[in-house]
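> Predicted coordinates and the sequence they were generated for:
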Amino acid sequence: MVDFSTQAIHAGYEARCNGDAVSVPIYASAAFELEDALRGQALAAGIQEGFEYSRVANPTVDALERRLAALEGGIGAVALSSGMAAVSYALMCAGEGGGRIIASKNLYGASVDALGDFLPQFGIHADFVHNINDLDEVEALIGPDTRAIFAETVANPSTEITDLEPLAKLAHQHGIALIVDNTVPTPYLLRPIEFGADIVVHSTTKGITGHGNAIGGVIVDAGRFDWTNGRFPQFTRTEQVIADIEGNRRSFAGAFGNAAFIKRIRIKYLRTFGAVQSPFNAYLSLIGLETLPQRVSQQVASATAIAEHLAHTPHVIKVNYSGLGNTPQYALKAKYFPHGVGQILSFLVDGDVNNVRRIIDGVQLFSYVPNIGDARSLIVDPVNITHREVPEDYRLSAGVTGNLIRLSIGLESVDDLIADLDQAIAGAY
């Protein structure tokens, strides 16, 4: 098997097919020459691969999709304009027509809002669990309308780890899919498909692009789930949009087999709702991917050192970082994350919100930014920024209180970052 670092640079792209350009070109074209009538018909029917219109597919974006599918071990991917577009499309595609999604309360704020408040307006409802690793709690919520389980592989900001393997086994016993958000660890630290996940989503804005300069998202399909098992009528009914050249209506399962999900994402969701990844942003993500292993390795090492330091820092009363050896989830860390759980961590401080504000205002190297995975180190107060739309009981379940501070560790000197935190915390009291 080709090493991850090699795939991060070479997978999904052939220079000789792109004017011998070593770096993936930016194809700034809205549409593409169909060449002749028969080829145009075949492209439109999805029988022949190629490019016709950039709302559906673009060569630069295609290279990113192929590379991410290779890095995650999937059969295909669709890149989108944001991480929330990826989350929303994946959940809607699974739950379409009145399905229910089981999800952890310990999710990114916008995901909780989508599942708890917005998607129900489209007939898709969520059943939230307190602990996604409590299989009895999860199984008790599985009903005839349940379509999928949704979880984050590493929760943000608690860094709690999802025990994927037994969760996938439970889901598959009941004929439902496991959809996971793998944004925090990136495929370098974890490939969820290897542990049974069916669909993987990312905000590529974060660690994948890695420089805070391009919004994006991606959905990757493992290609193993049986979408014809009776729970998902959207994959077995025939539709005109994928009719063959003679005009015969086809179903997504019949036309595309094990690629039915990712094809439906592209042909129905991307084509209709239009959350299109721009070629320029795809190019920036491809450049970011080339250094993903090196960046993440350093960020994990620095995050671990900072977490260990904060655990013995005055006024810090708790550190949330599953990579530490004294956490209840350390066995899961050893199983799923031998190279570390990622670059984010959070910590609770004593005092009140005024102390939190003084810490945030007192740092000099950390930027006050609602993002993670940047080359720069970032700081934020989740209760006011990333989780402000989340109901209080859900926030508390995720450990988000007014005294919680989240860090995303970048590529600066770890000694400088520790010194910056020390002076800011000391100055806040």
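Yep, that arrived. Please read all numbers here as calculations on a predicted model, not as lab measurements. Numbering: from 1, shown residues only.

> going forward, measure contacts between C-alpha atoms and count neighbours the same way
Fine.

> from the chain's centre, how far out does stretch 365-385 sit?
18 Å (CA atoms, centre = their mean, to the nearest Å).

> distance between the ends of that stretch?
End-to-end distance of stretch 365-385 (CA to CA, to the nearest Å): 20 Å.

> got it, and stretch 304-324?
Start-to-end, stretch 304-324 (CA to CA) is 7 Å.

> Buried residues in that stretch, which are they?
304, 306-308, 310-311, 313, 315-316, 318-324 (16 or more other CA atoms under 10 Å).

> can you give me the helices in the stretch 51-200 of the chain?
In the stretch 51-200 of the chain, helices defined by DSSP state H, counting those that start in this stretch lie at 59-72, 83-95, 109-113, 135-139, 164-173, 186-189, listed in chain order.

> picking that back up, find the pair from the buried residues of stretch 304-324 with maximum spatial separation.
The most widely separated members of the buried residues of stretch 304-324, counting by CA to CA, are 315 and 323 (21.4 Å).

> Name the nearest of the buried residues of stretch 304-324 relative to residue 341.
residue 323 (5.8 Å).

> Residue 340 is in contact with that closest one, correct?
Yes. Here residue 323 reaches residue 340: they are 6.1 Å apart, a contact under CA atoms under 8 Å.

> Next one for the comparison:
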Amino acid sequence: MTVDTARFATRAVHAARSRETAAARATPIYLTAGFEFDDFDHAADHFSTGTGFGYTRTGNPTVRAVERQLASLESGADAVLVASGQAAVSTALLSVVGAGDHIVSSTHIYEGTRGLFLDNLARLDIETTFVEDIADPDAWRAAIRPNTRALFAESLANARNDVLDVAAVSAIADEVAVPLIVDNTLATPSLLRPIEHGAAVVVHSASKFLAGHGSVLGGVIVDDGRFDAERAGHNAPHLVLPGRGGAPSVFSRHGGRARIAYARESVAPRFGASPSPLNAFLIGQGAETLSLRVERQSRNALEIARWLESQDAVESVDYAGLPSHPHHETAVRYLEGGFGSIFTFTLRGGLPAARRFVEDVRVFTHMTHIGDVRSLVLHPGTTSHAQRTDAERAVLGVGPGTLRLSIGIEDVADLIADLSRVLESVRETVA
């Protein structure tokens, strides 16, 4: 029997089946749960070696294409795409730490990541020490313990724009043969590529700048591919020792890419962090215009930050592109082509002024997101940083009147006009 001679219900299921190939210029979307095997041995080989594609949770051609794209943008050896930025952080960390281990982290990080450290990883007997002065190499070195297995920081911090001296901190990580994991979401590889400065692993919320359109969720882990079993094997026994049943070690199979291979084989699929191929496609499409968007957004942000700094209603502006920012010189050393588009500023009128501001904007959108083509505003003190104490918020530069801006690609004159109108209204409210 052939499909053509089969009955109606069978033809409905099978008539569209085709194994023809075509050279699509755009990345094709393989929106399928699984893939057909050629024969019995093909299936057995896939399950024994992991080569090829069998099930989308463990690998998909669309996802793989975008992984190669993002690894290249970050100057990495390989990448694993996952379902969200939070999944990227979790997968990266669970690829290097286990029960009884220790992490050293900057305190200037996304609150979801901080919660992961303090609530979730702590329940797995993984402890975290936070470094407040990230510009002090001795503070990082002093926090390291014999069981430290990773250093973690954001290249450009949310929300005060603290800039990481990647080379200095990665050198400290190298001293004890552990990876420096850098969240590069805010800087993007268009402005900074941490692996080029010594970082071992980079993570992103691909939902933000990499995608750029605010439509999908995704995350990515990029690895430098330089895992050295001789130097670092004692800190990563799961990579160098034989697997269950005497299976070859991850390092013996993948060499310097052992760390990212472990993330791909043993962490992301088992914890269910795999992304949708459709989301992967949209992230890949967005990444193609990353440099254009970041250039425009950074240029807009610098002009707006300068303008805000001159306004009487504004108490301070925390933007690394301004000479007034304490990390400006570090930003000049590391950021190429701009200073990013996300920063905070503080209104003199405190919480009433901030409330009036977010309720009065028209061009800006009041929402919890960053890296969009649209300009956004949020009040960190009552949203993203609400679980912090007043003292902790003060350390991070978040006060009652502090607002976070994510600058988009609109005409900067329209953005400043919106801000000018709102600030006039704020002045009248607090006068």
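Thanks, I have it. Small disclaimer: the values here were computed from a predicted structure and weren't measured.

> The second structure: matching residues for the helix or strand hosting residue 346 of the first structure?
Take DSSP states H and E as the rule and residue 346 of the first structure turns out to sit in strand 344-349. Across the second structure, the stretch matching strand 344-349 of the first structure (TM-score structural alignment) is residues 342-347.

> can you give me the helices in the stretch 301-429 of the first structure?
So, for the stretch 301-429 of the first structure - with DSSP H, counting those that start in this stretch - the helices run 330-336, 353-362, 392-397, 414-427.

> Output the contacting helices and strands for the third one.
Going back to what we said before, that points to helix 392-397 of the first structure. Applying 3 or more CA pairs under 8 Å, 6 or more residues apart in numbering; DSSP states H and E, one finds that helix 392-397 of the first structure contacts no other helix or strand.

> distance from that helix to the second structure after superposition?
Comparison of helix 392-397 of the first structure with the second structure after fitting gives an average deviation of 3.1 Å (mean CA distance after the TM-score superposition for the first structure).

> Without its sequence neighbours, what residue ends up closest to residue 175 of the first structure?
residue 229 (6.9 Å; CA to CA, 6 or more residues apart in numbering).

> what's the neighbour count on the equivalent of that neighbour over in the second structure?
In the second structure, residue 229 of the first structure lines up with residue 233, judged by TM-score structural alignment. If you count neighbours by other CA atoms under 10 Å, residue 233 of the second structure ends up with 17.

> Please apply the same query to the one 10 residues further on.
Per other CA under 10 Å, the neighbour tally for residue 243 of the second structure reads 12.

> List the contacts of it.
249-250 (CA atoms under 8 Å, 6 or more residues apart in numbering).

> Equivalent analysis for residue 111 of the second structure, please.
384-385.

> Skip the chain neighbours and tell me the closest residue to the aligned residue in the first structure for it.
Aligned by TM-score structural alignment, residue 111 of the second structure pairs with residue 109 of the first structure. Distance criterion CA to CA, 6+ apart; nearest residue to residue 109 of the first structure, sequence neighbours excluded, is residue 387 at 4.4 Å.

> which residue lines up with that neighbour in the second structure?
Using TM-score structural alignment, the partner of residue 387 of the first structure in the second structure is residue 385.

> Which residue, other than its chain neighbours, is closest to the corresponding residue of the second structure for residue 289 of the first structure?
Using TM-score structural alignment, the equivalent of residue 289 of the first structure in the second structure is residue 287. In space, and not counting its chain neighbours, residue 287 of the second structure is closest to residue 210: 4.9 Å by CA to CA, 6+ apart.

> Now check that neighbour against the first structure: what is it aligned to?
Residue 210 of the second structure maps onto residue 208 in the first structure, by TM-score structural alignment.
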